[in-house]
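# no FASTA, just this:
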């Protein structure tokens, strides 16, 4: 087969196939007497595998997996695959924890100490972070505490406590500060409940899609490993 023959199946250009070949994503190809590359069903399956893996793993990780196979390093292949599933499981657990936390916070407003707002130290102890972390979150727009008019000290009311609980769970799940800030901003703008429901539903949909993409990639990978072992 020629590069264009592999490309047509996926709506790619022949140059894209050549680029994948040069990047080591396809196994080594041979050339005709006139210098043109030609490919076999093994190369066709390699391209199918890479494109399927890319949906679940991303371009860079999918390329790493293919290069590891093509150099015969199956141990690295399995490690990369396992790491992706471990990361997805961790994110799934984080989503469950966030949903539980938000559900509890929606059911009842956070209890304040003595009926008053919390201080920075009290809130830090409550959620298990360092006070400096709360100040960083404030700088990033995650928290918006009020200030005591007499002392100038920060005061964290129910909304701030809720936001801090959400931030803690999202940060544990690997979310960047700017991502946490963006979510909390949308939550404030939407008024709370609707944004929470939409966020959790969208998150669950992304997890389900990623799981299915990983499964589809694994099916193509298994086919490629079989061909690669018995060309």
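Looks like it arrived, so ask away. None of these values were measured; they are calculated from a predicted model.
# okay, CA-based contacts and neighbour counts for the rest of this
OK.
# mind checking the SS state of the residue of the chain most remote from its centre?
The C-alpha centroid of the chain is most remote from residue 33, which lies 46.3 Å away (Cα atoms, centre = their mean). For residue 33, the assignment made with DSSP: H, G, I helix; E, B strand; the rest coil gives coil.
# ok, now how distant is it from residue 164?
67 Å (Cα to Cα, to the nearest Å).
# same deal with residue 182?
Relative to residue 164, and taking Cα to Cα, residue 182 is found at 14 Å.
# the structure to be compared is supplied as follows:
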């Protein structure tokens, strides 16, 4: 096969094919005596796998998986996929928590038990520091301060020290902001959603935002299924790839 043959199937440029090979997303191609690349069905399967991994896990992870495969580090490739699935599960659990938080503000039911529903994380009943909230969400304190500057968060200050103190309602807002940020929402949009929630001005706007993110999670999960199938197809064409471990 020529680069154009691989490119045509996916509607991409031949330069993109060469770039993918250069970056290790495709196995090295043999050359003709005159220097032209020779691609095979193995390269076509690798390209299908890589391009399927991108919408499922992102370009960085897709490249990491493929380069690990080509270095015969199958365990490392599978670990990267595991991380993606774990993140998807955390997003689903956080979404359930935020839905319940929105429901409480708009007249829904209160969660049972001593943990934050859907996350497995302990509830935070008292004031917490910016560092504790950042650790809980897996972001930096600087990110939380940026959200505060954008009007998303409004934690109180300790009168004696001036330090930020996050109450349970602030934690809820931070969790919702984190979820929507991961869904691609801009800070001003997130601030608008939270203003509606704080004023209990109706559940339509927050519900629409959360429904949109739910659909994104479903789409990502389905993309992961497709990517797994394409990657398996490619691995079966690599006789040196171990099928276990």
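Sure, I can see it. Computed from a predicted structure; not experimentally measured.
# one step back: higher neighbour count, residue 182 and residue 164 of the first structure?
Between residue 182 of the first structure and residue 164, residue 164 has the larger neighbour count (other Cα atoms under 10 Å), namely 25 against 15.
# return the residue of the second structure aligned against that one.
Mapped onto the second structure by TM-score structural alignment, residue 164 of the first structure lines up with residue 170.
# confirm for me that its match is in contact with residue 152.
No - using Cα atoms under 8 Å as the test, residue 170 of the second structure is too far from residue 152 to be in contact (9.6 Å).
# the residue nearest to residue 47 of the first structure when sequence neighbours are not counted in helix, strand or coil?
Leaving aside its sequence neighbours, residue 47 of the first structure sits nearest to residue 26 (Cα to Cα, 6 or more residues apart in numbering; 6.7 Å). Following three-state DSSP, residue 26 of the first structure is assigned to coil.
# from residue 4 of the first structure, how far out is residue 26 of the first structure?
Where residue 4 of the first structure is concerned, residue 26 of the first structure sits at a distance of 14 Å (Cα to Cα).
# again, but for residue 11 of the first structure
Counting by Cα to Cα - residue 11 of the first structure and residue 4 of the first structure are separated by 10 Å.
# now the helix or strand where residue 6 of the second structure lies: how far from the chain's centre is it?
Secondary structure assigned from DSSP states H and E places residue 6 of the second structure in helix 3-10. Centroid separation for helix 3-10 of the second structure versus its chain: 29 Å, with Cα atoms, centre = their mean, to the nearest Å.
# list the contacts of the following helix or strand past it.
Downstream of helix 3-10 of the second structure, the first helix or strand assigned by DSSP H and E is helix 14-22. Residues outside helix 14-22 of the second structure that contact it (Cα atoms under 8 Å, 6 or more residues apart in numbering) are 3-4, 6-7, 26-29.
# which one of those is nearest residue 221 of the second structure?
residue 26 (24.3 Å; Cα to Cα).
# what's around the closest one, how many residues?
27.
# ok, it touching residue 65?
No - counting by Cα under 8 Å, residue 26 of the second structure stays clear of residue 65, with 11.1 Å between them.
# thinking again about what came up before, make a ChimeraX selection of the buried ones in the contacts of helix 14-22 of the second structure.
What follows is the ChimeraX syntax selecting those of those that are buried according to 16 or more other Cα atoms under 10 Å:
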select :3,6,7,26,27,28
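# part of a helix, is residue 210 of the second structure?
Yes - counting by three-state DSSP, one finds residue 210 of the second structure located in a helix.
# give the contact list for it.
95, 99, 180.
# ok, it to residue 105 of the second structure distance?
Distance of residue 210 of the second structure to residue 105 of the second structure, given as Cα to Cα: 15 Å.
# ok, residue 177 of the second structure next?
16 Å.
# equivalent analysis for residue 229 of the second structure, please.
42 Å.
# same thing with residue 17 of the second structure?
51 Å.
# compute the number of surrounding residues for residue 233 of the second structure.
Count around residue 233 of the second structure with other Cα under 10 Å applied: 16.
# wait, doesn't it sit right on residue 47?
No - the criterion here is Cα under 8 Å, and residue 233 of the second structure misses it with residue 47 at 11.2 Å.
# identify the residues contacting the closest residue to residue 32 of the first structure other than its chain neighbours.
Residue nearest to residue 32 of the first structure in three dimensions, not counting chain neighbours: residue 38, with 7.0 Å by Cα to Cα, 6+ apart. Applying Cα under 8 Å, 6+ apart to residue 38 of the first structure gives the contacts 1-3, 29-32.
# buried subset of the residues you listed?
residue 3.
# picking up where we left off before, ok, the contacts of residue 210 of the second structure in the first structure, which still hold?
Using both residues aligned by TM-score structural alignment, their matches' Cα atoms under 8 Å, the first structure keeps these contacts from the contacts of residue 210 of the second structure: 95, 99.
# which of the contacts of residue 210 of the second structure fall within strands?
Of these, none are assigned to strands by DSSP state E.
# check the mean deviation of the helix or strand harbouring residue 106 of the first structure from the second structure.
Using DSSP H and E, the element containing residue 106 of the first structure is helix 74-107. With mean Cα distance after the TM-score superposition for the first structure, helix 74-107 of the first structure departs from the second structure by a mean of 0.6 Å once superposed.
# in the very next helix or strand once past that helix, what counts as buried?
Where DSSP H and E defines the elements, the next helix or strand beyond helix 74-107 of the first structure is helix 120-127. By 16+ other Cα under 10 Å, the buried positions in helix 120-127 of the first structure come out as 120, 123-124.
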